[in-house]
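Q: Predicted model, plus sequence, below.
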Amino acid sequence: MSTPDYEIRRAAATDFDGIVALLDLCGLPASDLTAQSLDGFHVAVRDAGIIGVAGLEQAGDAALLRSVAVHPRLRASGLGSRLIDASMALAQTRSLRALYLIPNDDAAHAFFARRGFKHIERSRIPEAIRGLPEFTHLCPQTHPCLWKAVSASNS
């Protein structure tokens, strides 16, 4: 396997415009993001451009895994899995207990299911997570929800 020609690193405020552009390209919500809200985000960068992103929005001892996007030309390259691995590692360092997400379509649902995320009823998701904008108004209430426990064995 060849070495990837990109770098995955923690996002910085200066990445904001590139993150929003990628999320827009991928049809994911970004209206609630600010340059200051990127603390839990990772980006994949190639030639100074953002080609992938994944973010944790922490609420108590859990987080919403959000804004997971890979440039359409790079899908199925393993980049999405590497971004999820970076998010899981960050969740472990923050001693989070679980990650929750709302996949935006069937392909995203299948991708996360392959990564060990399981279906969960919205009513079983912690109230702090359900109060985040993705749950209250950014994502359709009809979309399924997934979750995964965070533990040392998730690395």
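A: Ah, there it is.
Q: Only C-alpha atoms from now on, for both contacts and neighbour counts.
A: OK.
Q: Might one say that residue 118 is in contact with residue 111?
A: No - in this structure residue 118 lies outside contact range of residue 111 using C-alpha atoms under 8 Å: 11.3 Å.
Q: same for the lengthiest helix in the chain, what does it pack against?
A: Of all segments of type helix in the chain, defined using DSSP state H, the longest is helix 79-93. Packing partners of helix 79-93 (3 or more C-alpha pairs under 8 Å, 6 or more residues apart in numbering; DSSP states H and E): strand 41-46, strand 49-59, strand 62-70.
Q: Check it against this one:
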Amino acid sequence: MINFKKLDSSYEDQALGLLKENNLPSEDFDLSQFHVIGALDDGRLQAIAALEIYGPNALLRSVAVNADKHKNGLGTNLIHEMIKESEKLNLSKLFILTETAEGFFTRLGFEITDREQVPTPVKQSKEFQHLCPASAVCMSLSL
């Protein structure tokens, strides 16, 4: 049975493994700096998503699902969990950069967003500046 919980540093190795398995940036991933939710099945991390918070906005990043769990709704449930968590944190807007999951995030209510409309603090994140290529699609979701 899958349980969602905020992760602490004891999950660092498993989280980094999921990011690498999904070919996602991990150089600046830091469980102590980001708000990270994990999907656990019998103590094993099956999926993660992180919020990099900038005032009322956040960059949703590091969304990764174990390959064995693809296509079974876990990613959708994880994003719904992150949206609930974002509302609890009183965030007003989520931003994401994606190269491969535009359709997935569109189905969840995210809309393509011009990078010029992204608040400056979010645009100054390492993800926007260095880790994601300019070809990545920028999307946002108002909460």
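A: Nice, I can see it. Predicted, not measured: the structure shown is a model, and the values here were computed from it.
Q: Which residue in the second structure aligns with residue 25 of the first structure?
A: Counting by TM-score structural alignment, residue 25 of the first structure corresponds to residue 21 in the second structure.
Q: any idea how far that match is from residue 92 of the second structure?
A: Distance of residue 21 of the second structure to residue 92 of the second structure, given as C-alpha to C-alpha, to the nearest Å: 31 Å.
Q: Return the residue of the first structure aligned against residue 84 of the second structure.
A: Aligning on TM-score structural alignment places residue 84 of the second structure opposite residue 89 in the first structure.
Q: That match - how many residues pack around it?
A: Residue 89 of the first structure has 17 neighbours, counted by other C-alpha atoms under 10 Å.
Q: Aligned to residue 137 of the second structure, what sits in the first structure?
A: Match for residue 137 of the second structure (TM-score structural alignment): residue 144.
Q: show me what contacts that match?
A: By C-alpha atoms under 8 Å, 6 or more residues apart in numbering, residue 144 of the first structure lies in contact with 102, 103, 119, 120, 121, 122.
Q: Just confirm the second one is within a helix.
A: So the one you mean is residue 103 of the first structure. No - read with DSSP: H, G, I helix; E, B strand; the rest coil, residue 103 of the first structure is coil and lies in no helix.
Q: which residues sit in contact with it?
A: The contact partners of residue 103 of the first structure, by C-alpha under 8 Å, 6+ apart, come to 109, 112, 143, 144, 145, 146.
Q: which among these end up buried?
A: Neighbour-count burial (16 or more other C-alpha atoms under 10 Å) applied to the contacts of residue 103 of the first structure gives 109, 112, 144, 145, 146.
Q: Report the two of those separated the most.
A: Longest distance between any two of these is 11.8 Å, between 112 and 144; criterion C-alpha to C-alpha.
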